[in-house]
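In: the following block contains a protein sequence and its predicted model.
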Amino acid sequence: MTNLLIAITLCVAVSIAYAVAALIQARFAHLTVAQLVRVPVLWLAIGLNALGAALHVASLNFGPLSLIQPLGALTLVIAVPLAALTAKRRPTRLEMTGMTYTVVGLTGLALIITTTGKADTLTSGELIWLVVATVVVVAGLALLGRRPGASTLWEAIAGGIAFSVCSALCQTIVVTVGDGGAGVLLRPITIFAAIAVGTFAIVATILTQRSYRDGLSAPLAVTNLVNPASATIIGVVLLGETLATTGVEIALAVICGFLCCLGVAQLARARDAAPTAAPAPPLEDAPAGV
């Protein structure tokens, strides 16, 4: 029971860290990358994201993934009311119903779509193939998001994919080092994997940051959906895992997926209908330390 309470406490802390980081990022989502690096508070958001990732890893030592993965939906539960609070208004009905549908759908998918089998590490060929494929897919989605008038959800999808690939590469590095010792870190393929992790983490952060420029809730929901979904695909296709789902469970997963789509659609509508907090002032006009 003690381990379970620790796991739940850590998951709540993870969700708070991610939610606050997302709110900070959303405030400065209109700035360019060159401007962002000069905003001190944005480094706090990056630190909170890193803290959330570290706490997530720690939580896996105290509870099963089947419990921890669904609790990831708490990020949205915390972020939507916080976004409304910082805008000095109440959450709208569309926001609340959209959040509810999305959280129920995400939780259902996390509980239903499970994998079995001991996950393998990526072979050198698989690792290179995964990195190249990710670069192509993420770049394509990012370009779609940069078109005039394009939905910011394209960048949210790209960010979610990049984050999930980071997780897969990190798993391979950690397991390989654990099996072969620290000397494995000097292998060219391990160095390549580590560089890819750093690059994808930066790209994912920038893409999710940009996806918040027209509102936080819908992009955050999409990223929270795409990240575990693509991680599951990687696990099944490349890491030797198998789906532990029956026909009935697949049907229920389809329903949960529909709820997620409905929730995201409502959050997108709420973003367009509800007043949003004013973005931070241009960097040259911002007070020092903002």
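Out: Sure, I can see it.

In: for the rest of this, base every contact and every neighbour count on C-alpha atoms.
Out: Will do.

In: okay, now Thr2: neighbour count?
Out: 7 (other Cα atoms under 10 Å).

In: one more: Ala133?
Out: Ala133: 12 surrounding residues under other Cα under 10 Å.

In: which parts of this structure are strands?
Out: 115-116, 242-243 (DSSP state E).

In: OK, contacts around Leu106?
Out: Pro70, Ala73, Leu225, Cys256, Gly257, Cys260 (Cα atoms under 8 Å, 6 or more residues apart in numbering).

In: distance check, it against Val222.
Out: From Leu106 across to Val222, the span is 10 Å (Cα to Cα, to the nearest Å).

In: ok, now which ones touch Ile189?
Out: Ser124.

In: any idea how far Leu74 is from Ser59?
Out: 15 Å.

In: do the same with Cys261
Out: 29 Å.

In: before we move on, the earlier item: between Leu74 and Ser59, who's got more neighbours?
Out: Between Leu74 and Ser59, Ser59 has the larger neighbour count (other Cα under 10 Å), namely 22 against 19.

In: picking that back up, distance to Phe28 and mean neighbour count for the strands of the chain - can I get that in CSV?
Out: As requested, the strands of the chain are exported to CSV (distance: least, Cα to Cα, whole Å; neighbours: other Cα atoms under 10 Å):
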stretch, distance to Phe28, mean neighbour count
strand 115-116, 38, 15
strand 242-243, 40, 16
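
In: mind checking which of those strands is nearest Ala168?
Out: strand 115-116 (14.6 Å; Cα to Cα).

In: show me what that closest one packs onto, helices and strands only.
Out: Other helices and strands packing on strand 115-116, by 3 or more Cα pairs under 8 Å, 6 or more residues apart in numbering; DSSP states H and E, are strand 242-243.

In: tell me which residues are up against the strand it packs on.
Out: So strand 242-243 is contacted by Ile113, Thr114, Thr115, Thr116, Gly117, Gly235, Val236 (Cα under 8 Å, 6+ apart).

In: put this beside the first:
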Amino acid sequence: MTSSPVLLAVALSLVSALCYATAAVVQERTAAGTANLRGALARGSWWGAVLLNAGGALLHVVALRYGPLSLVQPLGVLTLVVAVPLGSLAARRRTSGTQWRGMALTLVGLTALLTVTASGGSPDSTLSTTGVLAVALAAASVIAVLVRLASGRSGRGGLAFAAASGIASGVGSTLAQKLAVGAGMSWSAALVAVLTVGFAAGGLLLAQKAYGSGLGGPLALLTLVNPFAASAIGVTLLGEGFQYGATGTLLALAGATAAARGVVLLSRPQAQPQAQTSSQIQPQPQFRSESQPDGPARLDVGVSHLRPTRILAGTSRAA
């Protein structure tokens, strides 16, 4: 792969991440203001998020035409990196030191991954029709189990939905690459197209369900599971690998670890949203919503605990 296709794939992925991050903000705002998915579908903002996701998806598919899954998919982690300062800017609040450290670690990790994956030829190898069906069936089974686990779990249900959404989106990207690389007009191409749309739409709806419990934790998990699922398919079924042999593999693992650690830092406060008591909230009423005393406003507790979810939830209430 020459440097030009690599740079093009990276540039397209950056713009795609911006679209996805903005869509995530809008989806979280919509989820905070509606009681269920039916209510969200009735709001124009939700359809605005659909358009943003569609734009991000289109750019992502084009990026897959010029770069392998193991290069393009990890760059999706930039969605969370962009969402944090975007939410802070929208809410006119400072980004915390922990968030800055998380963003720095994530960017360092992605740079390491980019270094060892940005080589080789254009992605000419894609899944066979049998491989497509096998991957789709396996992914659908795992997603069904996660959705079942999410039912009736208010505390961790959002994370299960997020994991399911990440798998659906990752598989959707894998199938989209087959179309982008040059699937001819045939029944198998039509089947891949239908499955691609199905997984993409499923990922969108599952993400909406996940964001109902807040943005930080679900978005972080979704953002990690997505590239992991797609990269696993690329490495195990498409023969994708890393430069520099064992050294490159170790660097890739170190980069993935750093990026994952960065995402954890960006979303750590979301892991314990219920641990905040009324005594913690009352001394700082300026961060609470007057119109929703018993709703999502209970997550806004103070500058020392700012996190992506709370920042964006504040934006939602201001809308």
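Out: Okay, I see it. As the structure is a prediction and not an experimental result, all values here were calculated from the model.

In: quick revisit: ok, the contacts of Leu106 of the first structure vs Arg146 of the first structure, which is closest?
Out: Leu225 (21.4 Å).

In: for that closest one, which non-adjacent residue is spatially closest?
Out: Spatial nearest neighbour of Leu225 of the first structure, excluding adjacent residues (Cα to Cα, 6 or more residues apart in numbering): Leu106 at 6.6 Å.

In: show me what that neighbour aligns to in the second structure.
Out: In the second structure, Leu106 of the first structure lines up with Leu110, judged by TM-score structural alignment.

In: ok, now Val131 of the first structure?
Out: Aligned by TM-score structural alignment, Val131 of the first structure pairs with Ala136 of the second structure.

In: run a quick neighbour tally on that match.
Out: Count around Ala136 of the second structure with other Cα under 10 Å applied: 19.

In: now do Ser124 of the first structure
Out: Using other Cα under 10 Å: Ser124 of the first structure sits among 14 other residues.

In: so how far is Leu122 of the first structure from the closest residue to it other than its chain neighbours?
Out: The spatially closest residue to Ser124 of the first structure, leaving aside those adjacent along the chain, is Ile189, at 6.5 Å (Cα to Cα, 6+ apart). Distance of Ile189 of the first structure to Leu122 of the first structure, given as Cα to Cα: 11 Å.

In: for PyMOL, what selects the buried ones among the contacts of strand 242-243 of the first structure?
Out: Listed next is the PyMOL selection for buried residues among the contacts of strand 242-243 of the first structure, using 16 or more other Cα atoms under 10 Å:
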select buried, resi 113+115+235+236
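
In: which of the contacts of strand 242-243 of the first structure fall within helices?
Out: Gly235, Val236 (DSSP state H).

In: looking at the contacts of strand 242-243 of the first structure, which is nearest Gln266 of the first structure?
Out: Ile113 (24.1 Å).

In: tally of neighbours for the nearest residue to that closest one once chain neighbours are set aside?
Out: Using Cα to Cα, 6+ apart and skipping the chain neighbours, the partner closest in space to Ile113 of the first structure is Thr245 (6.5 Å). Other residues near Thr245 of the first structure number 15, with proximity taken as other Cα under 10 Å.

In: ok, Thr245 of the first structure - contacts?
Out: Contacts of Thr245 of the first structure (Cα under 8 Å, 6+ apart): Ile112, Ile113, Thr114.

In: contact partners for the last one?
Out: Spelled out, it's Thr114 of the first structure. Applying Cα under 8 Å, 6+ apart, the residues contacting Thr114 of the first structure are Ser66, Leu243, Ala244, Thr245.

In: that one and Thr246 of the first structure, how far apart?
Out: Thr114 of the first structure is 11 Å from Thr246 of the first structure, by Cα to Cα.

In: wait, what's in contact with the alignment partner in the second structure of Leu144 of the first structure?
Out: In the second structure, Leu144 of the first structure lines up with Leu149, judged by TM-score structural alignment. Shown in contact with Leu149 of the second structure (Cα under 8 Å, 6+ apart): Gly157, Ala160.

In: same thing but 10 Å
Out: The contact partners of Leu149 of the second structure, taken as Cα atoms under 10 Å, 6 or more residues apart in numbering, are Ile143, Arg156, Gly157, Ala160, Phe161.

In: just Pro123 of the second structure next, same as before
Out: 1, 64-69, 177-178, 180-181, 238, 240.

In: repeat for Leu153 of the first structure
Out: Going by Cα under 10 Å, 6+ apart, the list of residues near Leu153 of the first structure reads 141-142, 144-145, 159, 207-208, 210-212, 214, 218-223, 264, 268.
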